[in-house]
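Asks: Quick check, what structure comes out for this input:
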Amino acid sequence: MKYEDILFEVRDRVAHIRINRPDVMNAFRAQTVDELIHAIGEAGWNREIGAIVLGGAGDHAFCTGGDQTGHTDGGYGGRGTIGLAIEQLQTTIRDVPKVVIARVQGYAIGGGNVLVTVCDLAVASERAIFGQVGPKVGSVDPGFGTALLARVVGEKRAREMWFTCRRYTAGQALSMGLINTVVGHEALDNEIDRLCAEIVEKSPTALAIAKQSFNADSESIRAIGALGFQSLALFYDTAESKEGVNAFLEKRRPAFRAPKGAR
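Replies: Predicted coordinates:
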């Protein structure tokens, strides 16, 4: 596959994959998701590669989720339940027998925050910002982005993230267990390289078994997510969801509830 939306590089037995859409804060469209699935799969099943680093191009954003400019007519226009093969991307990250590390140098919002959640490890710059945005734009991640997040950061904090759509600093993300390490912005790549060097010298089979053993405890979320995304596809066809997208694109506050007496 020829990549247009991502960058792919292998060095020192580590695959470095970055979303290359900095002009839209590395928000993903359907093509981006398909390219990520392909690249992570290629790297994940390559015996010569010992770890995968997932990041975003530029200094400002890791990933800010789905590109709302492509969210029209009840979906994102590509394949998958909602026009984005996001379920396949999340499960690919979990299924490949390699440690996948999120490199978070800036905003990890919405679907970007979910990618951090799904990755095995996460290292962040002190400038990183985390949070969910779905209920502000008439959307939600009804699988790993909610249920797995609750296991990672705790039920109350996960509910707070989704119900309020607040933003959290790297220090707060570290304290709640969403990420593993926070470093100075200029030290981020050195820290990533140091971590990868530790991982690639370990037994690849032992790491693969350990990863799938960790995953086994939360594997039921995959089925929950499949049901949830079917519901989400129906929700995207509603006026309520479309109002969220339109308000975002028009840079105004959404009016999800009709005025009194309008119903």
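Asks: Please make it C-alpha for all contacts and neighbour counts, starting now.
Replies: Will do.
Asks: burial count for residue 261?
Replies: By the measure other C-alpha atoms under 10 Å, the count of residues near residue 261 is 5.
Asks: Can you classify it as helix, strand or coil?
Replies: coil (DSSP: H, G, I helix; E, B strand; the rest coil).
Asks: Please name the nearest non-neighbouring residue to the spatially most central residue of the chain.
Replies: By C-alpha atoms, centre = their mean, the chain has its centre lying nearest to residue 115, at 2.0 Å. Spatially, and ignoring its direct neighbours in sequence, residue 115 is nearest to residue 90 (7.2 Å; C-alpha to C-alpha, 6 or more residues apart in numbering).
Asks: Now tell me what touches whichever strand or helix holds the residue nearest to the centre of the chain from outside.
Replies: For residue 115, the element it lies in under DSSP states H and E is helix 111-118. By C-alpha atoms under 8 Å, 6 or more residues apart in numbering, the surrounding residues in contact with helix 111-118 are 62-66, 90, 93-94, 102, 108, 122, 130-132, 141, 144-145, 148-149, 152, 178-179.
Asks: Return the distance of that helix from the chain's centre.
Replies: 3 Å (C-alpha atoms, centre = their mean, to the nearest Å).
Asks: got it, and stretch 179-193?
Replies: With C-alpha atoms, centre = their mean, you get 19 Å for stretch 179-193.
Asks: can you list contacts of that stretch?
Replies: 103, 105, 116, 121-127, 170-171, 173-174.
Asks: from the residues you listed, which ones fall inside strands?
Replies: Using DSSP state E, the subset of those located in strands is 103, 121, 122, 123, 124, 125.
Asks: In JSON lines: those, plus distance to residue 34 and neighbour count.
Replies: Below are these laid out as JSON lines (distance: C-alpha to C-alpha, whole Å; neighbours: other C-alpha atoms under 10 Å):
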{"residue": "103", "distance to residue 34": "20", "neighbour count": "27"}
{"residue": "121", "distance to residue 34": "22", "neighbour count": "18"}
{"residue": "122", "distance to residue 34": "22", "neighbour count": "24"}
{"residue": "123", "distance to residue 34": "24", "neighbour count": "26"}
{"residue": "124", "distance to residue 34": "25", "neighbour count": "31"}
{"residue": "125", "distance to residue 34": "27", "neighbour count": "23"}
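Asks: Which members of those are the farthest-apart pair?
Replies: Across those, no pair lies farther apart than 121 and 125, at 13.9 Å, counting by C-alpha to C-alpha.
Asks: Ignoring the adjacent residues along the chain, who's closest to residue 156?
Replies: residue 150 (7.6 Å).
Asks: how about this one, so we can line them up?
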Amino acid sequence: MSGVNVTRRDNVVWVELDRPDRLNAYDIDMARAMIDAFESASDAYAVVLTGAGRGFCAGGALDQLDDPDPALLRELFTASLKVCDAIRSCPRPVIAAVNGPAAGGGNELVIACDFAIAAEKASFGQTGPRVGSSPVLGATNVLPVQIGEKRAKEMAMLCRRYSAQQALDLGLINEVVPGDRLTARVEEWIDEIKALSPRYLEITKLNSNLYWNTAQDSMRNGLGMLLQAIGSPDMVEGSGAFLAGRAPQFPPPPRPRDAR
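Replies: Okay, here's the model as predicted:
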């Protein structure tokens, strides 16, 4: 099992992340399944990305970061960028149906989607500097266009959590609905999409990727820095603290050698 359920309902592709035991944090197999689903949806009306259980997505799985395998992490980090690119290059509208927490890379999936509808209990935010990583695949480059530079830095650097209503006020998502209305409301959005020209929706979507395309150098540069930092003391401490449920104790900033 890939941990991703892909189904078609009324010619709409539903992609459900199905690892509720870890709030749907994705591994390499799940990333590949998502990429395949988005790349295979050109004949559908739309794609919906959601999560099983009480979470939307907690980003990439952190269970390897405290004792990292550089080759596996390189593959996971690279696959994460490919997932976001697959969402953006999918010719059909992609809707995030955010049923619960969207954290770290899960929040960046929301950033990548064309639309986002959230349940009232959903929450949003980045985790990078808190767990020994950095949100270079959307939060440091595309998010400022969506919610403004100061707010984006607040989210990316301070790792605060935001309620669904706060995310709506920021402009990160399109709508907040009661949890029991989430699927029905997404289907109402899909009904609107079905009434439109798929050909010209595709043109409109792909032509709206101006800022995403401009950010590609930033994303790949940031990804390269993350790959070089695999196994760093900050990564090991941040992820280890997260997995242990304790506050991290990061090394202080380095001092000049001649400092007294």
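Asks: Let me see the ranges of the helices in structure 2.
Replies: Using DSSP state H, the helices assigned to structure 2 run over residues 28-39, 70-89, 105-112, 128-131, 143-147, 149-158, 164-170, 182-194, 198-207, 210-214, 216-228, 233-244.
Asks: follow-up on the earlier one: and for the counterpart of the residue nearest to residue 115 of structure 1 in structure 2, the neighbour number?
Replies: For residue 90 of structure 1, the aligned residue in structure 2 is residue 84 (criterion: TM-score structural alignment). Look at residue 84 of structure 2: counted by other C-alpha under 10 Å, it has 24 neighbours.
Asks: before we move on, what about residue 239 of structure 1?
Replies: Residues lying near residue 239 of structure 1 (other C-alpha under 10 Å) number 12.
Asks: With residue 69 of structure 2 instead?
Replies: Residue 69 of structure 2, neighbours per other C-alpha under 10 Å, totals 12.
Asks: same deal with residue 22 of structure 1?
Replies: Using other C-alpha under 10 Å, residue 22 of structure 1 has 17 neighbouring residues.
Asks: distance of the equivalent of residue 191 of structure 2 over in structure 1 from residue 52 of structure 1?
Replies: When structure 1 is aligned by TM-score structural alignment, residue 191 of structure 2 is paired with residue 197. The gap separating residue 197 of structure 1 from residue 52 of structure 1 is 12 Å, by C-alpha to C-alpha, to the nearest Å.
Asks: Which residue of those two possesses the greater neighbour count?
Replies: Shown here are residue 197 of structure 1 and residue 52; by other C-alpha under 10 Å, residue 52 has more neighbours (26 against 16).
Asks: doesn't residue 12 make contact with the more buried one?
Replies: No: when contacts are counted by C-alpha atoms under 8 Å, residue 52 of structure 1 is not listed as touching residue 12 (11.1 Å).
Asks: Of the helices of structure 2, which is nearest residue 251 of structure 2?
Replies: With C-alpha to C-alpha as the criterion, residue 251 of structure 2 lies closest to helix 233-244 of the helices of structure 2, at 7.2 Å.
Asks: For the closest one, grab the matching residue range in structure 1.
Replies: Under the criterion TM-score structural alignment, helix 233-244 of structure 2 matches residues 239-250.
Asks: centre of the chain versus the matching stretch, how much separation?
Replies: Distance, stretch centre to chain centre, for stretch 239-250 of structure 1: 22 Å (C-alpha atoms, centre = their mean).
Asks: can you check stretch 130-141 of structure 1 too?
Replies: Centroid displacement of stretch 130-141 of structure 1 relative to its chain, using C-alpha atoms, centre = their mean, is 12 Å.
Asks: Contacts for it next, please.
Replies: When contacts are defined by C-alpha under 8 Å, 6+ apart, stretch 130-141 of structure 1 is touched by residues 107-111, 113, 161-163, 165-170, 173, 225, 228-229, 232, 236, 240-245, 247-248, 254.
Asks: how does it look with 6 Å?
Replies: Outside stretch 130-141 of structure 1, the residues that touch it by C-alpha atoms under 6 Å, 6 or more residues apart in numbering are 108, 109, 110, 161, 162, 165, 167, 168, 241, 244, 245.
Asks: For ChimeraX, write the select line for the buried members of these.
Replies: Per 16 or more other C-alpha atoms under 10 Å, the buried members of the contacts of stretch 130-141 of structure 1 correspond to this ChimeraX selection:
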select :108,109,110,161,162,165,167,168,241,244,245
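Asks: farthest pair in the contacts of stretch 130-141 of structure 1?
Replies: Taking C-alpha to C-alpha, the two most distant members of the contacts of stretch 130-141 of structure 1 are 168 and 241; they sit 24.9 Å apart.
Asks: returning to what we had before: ok, and which of the helices of structure 2 has the densest surroundings?
Replies: Counting by mean count of other C-alpha atoms under 10 Å, helix 105-112 has the highest mean neighbour count of the helices of structure 2, with a mean of 26.
Asks: tell me, it lands on which residues of structure 1?
Replies: Counting by TM-score structural alignment, helix 105-112 of structure 2 lines up with residues 111-118 of structure 1.
Asks: quick one: the matching stretch to structure 2 mean distance?
Replies: Compared with structure 2 after the fit, stretch 111-118 of structure 1 shows a mean deviation of 0.5 Å (mean C-alpha distance after the TM-score superposition for structure 1).
Asks: quick one: stretch 208-215 of structure 1 aligns where in structure 2?
Replies: Aligned by TM-score structural alignment, stretch 208-215 of structure 1 falls on residues 202-209 of structure 2.
Asks: which outside residues touch the matching stretch?
Replies: Residues outside stretch 202-209 of structure 2 that contact it (C-alpha under 6 Å, 6+ apart) are residue 91.
Asks: Just give me the match in structure 1 for residue 121 of structure 2.
Replies: Using TM-score structural alignment, residue 121 of structure 2 lines up with residue 127 in structure 1.
Asks: how close does its match get to residue 121 of structure 1?
Replies: Residue 127 of structure 1 is 18 Å from residue 121 of structure 1, where distance means C-alpha to C-alpha.
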